[in-house]
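Student: structure, please.
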Amino acid sequence: MATSKSVVEYTGKRITYETPLAFAEVSARLEKAVNKSAGGPAVYRVLGTAQNKEELEAGINALTAGGDFVYFGELAHHRWMKTYTGVPSTPQTIVYTFGNPLIAQTMLSHDYAAGLNVPPKLMLLENADGGGTKVIYDDPATLILSGGNEELRKAAEALSAKIERLVLSVLGEELE
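Tutor: So this is what the prediction gives:
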């Protein structure tokens, strides 16, 4: 069989919340909400060592500590950008990867390509003047292509709703 290529164009939605809260406050709240202290390498250990569904579920549920998500990792862009540009006033910028394999499986069971967008990411970006923070993420329901699969669409929308609840909780807001 010869190699083939297909291209699907689609439009996603990027969501930005802006808050007067300081970057350090927002990052501390987010890290607590996704249980950073228990996440990271522990997530990968559970995923790599669980011998059955029950062990995997128990391990992930322990790491989420009653929440929807657990911390996977982060990339602090401001750190390397300060080095690269030599600009010490570079706004703090951290991209967090967080998620829940038990939620991810609700989409991956329909289409493994959904794994391109789970676990999700979220960026915290300090305002240039240091006064406040932006919380930025791409809406998974607009990125995970359901191809007409109603169950996959519902699962992606459920993930989007959970992320919005997480963000609003971190910002001390409620859904309208």
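Student: alpha carbons only for contacts and neighbour counts from here, please
Tutor: Fine.
Student: how many other residues sit next to Val8?
Tutor: 5 (other C-alpha atoms under 10 Å).
Student: same check, this time on Ala28
Tutor: 12.
Student: does Ile15 count as helix, strand or coil?
Tutor: Recorded secondary structure, Ile15: strand (DSSP: H, G, I helix; E, B strand; the rest coil).
Student: is it correct that it is in contact with Lys134?
Tutor: No: assessed by C-alpha atoms under 8 Å, Ile15 is found out of contact with Lys134, at 9.9 Å.
Student: which of the three states applies to the nearest residue to Leu47 once chain neighbours are set aside?
Tutor: Leaving aside its chain neighbours, Leu47 sits nearest to Leu56 (6.7 Å; criterion: C-alpha to C-alpha, 6 or more residues apart in numbering). Three-state call for Leu56 (three-state DSSP): helix.
Student: and the closest residue to Val34 other than its chain neighbours, how many residues sit next to it?
Tutor: Excluding its sequence neighbours, the residue lying closest to Val34 (C-alpha to C-alpha, 6+ apart) is Val70, at 4.5 Å. Number of residues near Val70 (other C-alpha under 10 Å) recorded here: 31.
Student: for Lys162, same thing?
Tutor: For Lys162, the neighbour count with other C-alpha under 10 Å is 15.
Student: show me what the longest helix along the chain is packed up against.
Tutor: Criterion DSSP state H: the longest helix present in the chain is helix 150-170. Other helices and strands packing on helix 150-170, by 3 or more C-alpha pairs under 8 Å, 6 or more residues apart in numbering; DSSP states H and E, are helix 23-33, helix 101-108, helix 140-143.
Student: I have a second one here; can you model it like the first so I can compare?
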Amino acid sequence: MSQSDPLEIPFGGVRVRYESAKSYDELVAALLADVGEQPVPVDDFPKDFDTWESYRSQVETHVGASGFMLFTTFDHGGWIAKAGIDRKVLRVIIGNPLIAITMLRHDVTAGLFAPVELLLVGEHHGGSSLTYVKPSSLMVVDDNPALSVAAEQLDVKLAALAAKVTA
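Tutor: Below you'll find the model as predicted:
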């Protein structure tokens, strides 16, 4: 294999879906009440905080009850309507650098899937759903027990948040 030949590493993701009796708007509100309504500018923090301890302290001030913070949102529902799809759909990126480091210290390529993504959907029956891909199913592609443990801990935290906001 030459340097220009890519290495392909197949893996399989596990999609997790939580149904909710809450309306789409109620689900969005419940999630944002936990992770914050405004995106946190974590990329700006390293410029202002030069040590890990000062950075960590700043990050901790933005963490929601579940241990996550809001990074950004994409309102798919706003543009898919133009193509004739009448659904409320919001892609939400949440995370926590203090959780991410527990995985990235074992394999920096785990950063492809940290932060995590959620998809909130208004369902036709009036309820809603929250879907994500189980982080450990994406991050762990080689035999790496330390990464597996850290990623599985993230799975648990994410499942707890999903159960909480969809209840």
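Student: sorry, back to before: between Ile15 and Lys134 of the first structure, tell me which one has more neighbours.
Tutor: Neighbour count, other C-alpha under 10 Å: between Ile15 of the first structure and Lys134, Lys134 has more, with 21 against 13.
Student: where does the more buried one land in three-state SS?
Tutor: Applying three-state DSSP: Lys134 of the first structure is strand.
Student: skipping its backbone neighbours, what lies nearest the alignment partner in the second structure of it in space?
Tutor: Taking TM-score structural alignment, Lys134 of the first structure has Ser129 as its aligned residue in the second structure. Leaving out its chain neighbours, the residue that sits closest to Ser129 of the second structure by C-alpha to C-alpha, 6+ apart is Glu19, at 4.4 Å.
Student: what's the helix or strand harbouring the one you found aligned against in the first structure?
Tutor: Assigned by DSSP states H and E, Glu19 of the second structure falls within strand 15-20. Counting by TM-score structural alignment, strand 15-20 of the second structure falls onto residues 14-19 of the first structure.
Student: next, the mean deviation of the matching stretch compared to the second structure.
Tutor: In the superposition against the second structure, stretch 14-19 of the first structure averages 0.6 Å from its aligned positions (mean C-alpha distance after the TM-score superposition for the first structure).
Student: how far away is the residue nearest to Val34 of the first structure from Ser27 of the first structure?
Tutor: Shown here: Val70 of the first structure relative to Ser27 of the first structure, a distance of 14 Å by C-alpha to C-alpha, to the nearest Å.
Student: do Pro140 of the first structure as well
Tutor: Pro140 of the first structure is 21 Å from Ser27 of the first structure, where distance means C-alpha to C-alpha.
Student: one step back: so the longest helix of the first structure corresponds to what in the second structure?
Tutor: Per TM-score structural alignment, the counterpart of helix 150-170 of the first structure in the second structure is residues 145-165.
Student: and the matching stretch, how far out from the chain's middle?
Tutor: Relative to its parent chain, stretch 145-165 of the second structure has a centroid offset of 11 Å by C-alpha atoms, centre = their mean, to the nearest Å.
Student: show residues contacting that stretch.
Tutor: Residues from elsewhere that reach stretch 145-165 of the second structure (C-alpha atoms under 8 Å, 6 or more residues apart in numbering): 18, 27, 30-31, 66-67, 99, 102-103, 106-107, 130, 134-136, 139-140.
Student: are any of these buried, and if so which?
Tutor: 18, 27, 30-31, 67, 99, 102-103, 107, 130, 134-136, 139-140 (16 or more other C-alpha atoms under 10 Å).
Student: sorry, back to before: wait, the residue nearest to Val34 of the first structure touches Pro101, no?
Tutor: No: Val70 of the first structure is not in contact with Pro101 according to C-alpha under 8 Å; the separation is 9.4 Å.
Student: which residue packs closest to the equivalent of Leu116 of the first structure over in the second structure, ignoring adjacent ones?
Tutor: With TM-score structural alignment as the criterion, Leu116 of the first structure lines up with Leu112 in the second structure. Closest residue to Leu112 of the second structure apart from its sequence neighbours, by C-alpha to C-alpha, 6+ apart: Met139 at 7.7 Å.
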